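*Asks:* below is the sequence, then the predicted model.
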Amino acid sequence: MLPSSALPSAPACADAAAPPGPARDAGGRAHFAVLDAWRGVAALAVAFRHINGTAFFLNGPLHSALSSAVDFFFILSGFVIAASYGERLARGFSLLRYAVLRWGRVWPLHGLMVLAYVLFETALWLRGSGGLLGGREAFTGPRDPATLLPSLMLVQAWIWPGRDLWNTQSWSVSVEMALYCGSALLWRVLGLRANWLALPAGLAALWAIALFPAGEQLLRGVAGFGFGMACWAVWPRLSALALPRPALQVAEPLLVGAALLAFATDQSLRLIDPLFVLVLLVFARAEGPISALLKTAPARWLGALSYSLYMVHMLVIGRLCDALAFVQARIGARWISVHLGGRDVILLDPLPAFGVVVAMLAVTLVAAWAAYALVEWPARDWSRRLAGRIGPQPA
């Protein structure tokens, strides 16, 4: 397969789009701006999904289905990692260098969030459990001390699949870290053939979910990441096709509408994952009206914050729920029911509940911006400098 940079140009055509391609940073990593923005939208959707309540928009089927945004993360990760590292690893790029780049990208913020939970549980333990926080006991349930070290080292999803521990949403990061390692070894051994083998592996994992429900989280990761790698295998040929511009203009809203309909009705990964694949391949071209919106500064900002937003949102939303519980206990109101493990329920009517949700998401975005500026970006920059001193310089 030809690398994307070596593909011939598509024929010029008055009503056809020129073949798109990813921008690349100084390190050779592929960058699809619109897909990055979609990552931010998906992270915000997951944050919204973790705010529960009695209002219709906080407990309906569409709200519940937003957890499937994690599967889009898996597909997008497989695509972007294959685009950025697949060929380079197949040609001998240092595995240690790759591991440092991936670990430095993911672990520092995760480690900080686990530490924040340890400090919170310690404060709760020192103060003693009480009614203000729903009778919570410190270091119980998802914050069991026995699970702390594996959670900190991001292996918890492989030891206790299906359990959401400490920074609960990091189960998907645990799955991804193993997928990063496994795919790197496949590229080293099989070369770019690994991208084509990823498709049957993804299909097998998707089929196996019904047979092995205990391993659902792991299989979701294998399926999504495999589909993403397969998407990169076909992307150079698809991106070189001269497609009519009106078709591209219509495809984006149709796909988004189909995905929302699937969320609200079926919610089966056997339907949602293929839809996500189509969304990725269409929006990677970035030539439709929704792509134009996702290229704007606010969408690009949201995309830049996506990982920080995903990692901090449960802690921030949980503490805001605790604050509401504290205030309502003081004034004798009944706004929220709080429970250990993030199962807090807002009891307000739809209009005030909407205001609370907007405020929670706004505070979460501010916290994500702080985490990005103070932790994620400096750690990523440091890991790139460290990786630059490992192994031969890439061509």
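*Replies:* Right, received. Where do you want to start?

*Asks:* okay, CA-based contacts and neighbour counts for the rest of this
*Replies:* Fine.

*Asks:* I'd like to know how many residues surround the residue nearest to Leu154 when sequence neighbours are not counted.
*Replies:* Among residues not flanking Leu154 along the chain, Ser174 sits closest, at 4.6 Å (C-alpha to C-alpha, 6 or more residues apart in numbering). Applying other C-alpha atoms under 10 Å, we find 23 residues neighbouring Ser174.

*Asks:* helix or strand right after the helix or strand containing Ser174?
*Replies:* According to DSSP states H and E, Ser174 maps onto helix 171-190. Where DSSP H and E defines the elements, the next helix or strand beyond helix 171-190 is helix 193-208.

*Asks:* in that following helix, which residues are buried?
*Replies:* For helix 193-208, the neighbour count (16 or more other C-alpha atoms under 10 Å) marks Ala194, Asn195, Trp196, Leu197, Ala198, Leu199, Ala201, Gly202, Leu203, Ala205, Leu206, Ala208 as buried.

*Asks:* take this one as well and set it beside the first:
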Amino acid sequence: MSSTRFRELDGLRGLAAAAVVVGHFTTTFSVHYPTAAASSFELHHGQFGVQLFFLISGFVILMTADRAKRASDFAISRFARLYPAYWIAVVISVVVGALANVPGTQLTPLQTLLNFTMIQRLLLVPDVNGAFWTLAVEMQFYIIVFLVLLLSKCRLTDVLLRWLVAAWLVIAVGSAVVAAVLAPGIDITAAPVLVRAMVNVTLAEYGPLFCLGMLLFMARRNQRFEWLTIPAFLAVVVSASLLHSPSYAAIVAGISVFFAFVALRTSTPPLRLSPLLWLGKISYSLYIVHVVVGYATIDLLWPLIGRDLAVLVAMLVVTVLAWGLYSLAETRITPALRRSLLRRADGRGRTAT
């Protein structure tokens, strides 16, 4: 099986993005706007699209790192890929949030400025956009991969990767166990600050998902089952159960099995449907702009046309906006920025030589 033309990844991204958007526009919107009319459709588990994104990220980032000739190439690739669209999304979130008084967007000037770093969550600064928290988690994962590339001089052997995954799983599960002991029976989102900080720093909940994604990439690339996939899956389930609940863990387990099923197959035709592939292509832009703009649109329109129609209009608005952001930032600014940064890195390399 080839790991290069794996079009199903875009289909999976499309599914994940759709789940998150629908969940936010139905269930989560009602939490932030309790006086709004009720939606006739709720997607209570739309949040679990995030877990699918993390599995995909583990798979894709290892695929990217596997091709890197220098650690700086990987860093430049990630920076150029994420930040142009993100910076525009921050501006959109600040402006729309202020104009429409969207809950959660009222930050101090310093907090707003720190949101441009993408790691504001790690600095204990609120996100101006409710979707941004996952990007800080992703950034932690990228930093780990960058350091491994740097220390190994880009020699990512399977043995090294297995040791990395094994160590990370032990740390993640150990941290989840400690959290369960310190805050027994409490969902991690309601645990004391120090407990949550420990879980966040060690990536106790999401690290096993990244690891499972990496192992499935290795299995697909090598056309051989990776035995560490089983303990990684168990770590995913155990951490989710300890930090949340057994029912929560069961959903995450189902998502993990589904992703593994797709990753280990040569082809999964339903995930190659054109609408899913297109949605997957713009999924990053859609994810980072949909919350504030979508909430503002629904809040403005539901008294006029009803909640359900307002949700549909909001979905159309954020999809068009995401397509525009993708066309501008991801297809134009990102390639130009990547080329510029790579030229500078090459120039420094020649000077050093």
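*Replies:* Looks like it came in fine. Model, not experiment: these values are computed from the prediction.

*Asks:* quick one on the thing from earlier: what packs against the helix holding Ser174 of the first structure?
*Replies:* helix 69-81, helix 87-90, helix 95-127, helix 156-159, helix 193-208, helix 216-239 (3 or more C-alpha pairs under 8 Å, 6 or more residues apart in numbering; DSSP states H and E).

*Asks:* Provide the aligned range in the second structure for the first one.
*Replies:* By that I understand helix 69-81 of the first structure. Mapped onto the second structure using TM-score structural alignment, helix 69-81 of the first structure spans residues 49-61.

*Asks:* the fourth one now?
*Replies:* Mapped onto the second structure using TM-score structural alignment, helix 156-159 of the first structure spans residues 120-123.

*Asks:* now that stretch: buried residues?
*Replies:* Neighbour counts over stretch 120-123 of the second structure (16+ other C-alpha under 10 Å) mark Gln120, Arg121 as buried.

*Asks:* counterpart of Val238 of the second structure over in the first structure?
*Replies:* Val238 of the second structure maps onto nothing in the first structure, by TM-score structural alignment.

*Asks:* ok, the corresponding residue of the first structure for Phe210 of the second structure to Gly191 of the first structure distance?
*Replies:* Using TM-score structural alignment as the criterion, Phe210 of the second structure maps onto Phe225 of the first structure. Counting by C-alpha to C-alpha, to the nearest Å, the gap from Phe225 of the first structure to Gly191 of the first structure is 17 Å.

*Asks:* ok, these two, which is more surrounded?
*Replies:* For Phe225 of the first structure versus Gly191, neighbours defined as other C-alpha under 10 Å are more numerous around Phe225 (32 against 18).

*Asks:* contact partners for that one?
*Replies:* By C-alpha atoms under 8 Å, 6 or more residues apart in numbering, the contact set of Phe225 of the first structure is Phe74, Ile75, Leu76, Ser77, Gly78, Phe79, Leu179, Gly202.

*Asks:* please apply the same query to Ile75 of the first structure.
*Replies:* Contacts for Ile75 of the first structure (C-alpha under 8 Å, 6+ apart) come out as Ala223, Gly224, Phe225, Gly226, Phe227, Gly228, Met229, Phe276, Val277.

*Asks:* that one and Ala82 of the first structure: what is the separation?
*Replies:* Between Ile75 of the first structure and Ala82 of the first structure the distance is 11 Å, computed by C-alpha to C-alpha.

*Asks:* how about Leu365 of the first structure: what's its closest non-neighbour residue?
*Replies:* Leu309 (6.5 Å).

*Asks:* so what does that neighbour match up with in the second structure?
*Replies:* Matched by TM-score structural alignment, Leu309 of the first structure corresponds to Leu286 in the second structure.

*Asks:* I'd guessed that match sits against Val317; true?
*Replies:* No - using C-alpha atoms under 8 Å, Leu286 of the second structure is not in contact with Val317, being 10.4 Å away.

*Asks:* the more surrounded of the two?
*Replies:* Ranked by neighbour count (other C-alpha under 10 Å), Leu286 of the second structure and Val317 place Leu286 first, with 27 against 15.

*Asks:* what residue of the first structure matches up with Lys77 of the second structure?
*Replies:* Rather than Lys, residue 77 of the second structure is Ser. Aligned partner of Ser77 of the second structure by TM-score structural alignment: Leu101.

*Asks:* need the contact list for that match.
*Replies:* Arg380, Ser383, Arg384, Ala387.

*Asks:* separation between Leu62 of the first structure and Leu254 of the first structure?
*Replies:* From Leu62 of the first structure to Leu254 of the first structure the distance is 18 Å (C-alpha to C-alpha).

*Asks:* for these two, indicate the residue with more neighbours.
*Replies:* Using other C-alpha under 10 Å as the criterion, Leu62 of the first structure and Leu254 rank with Leu62 on top: 18 against 12.
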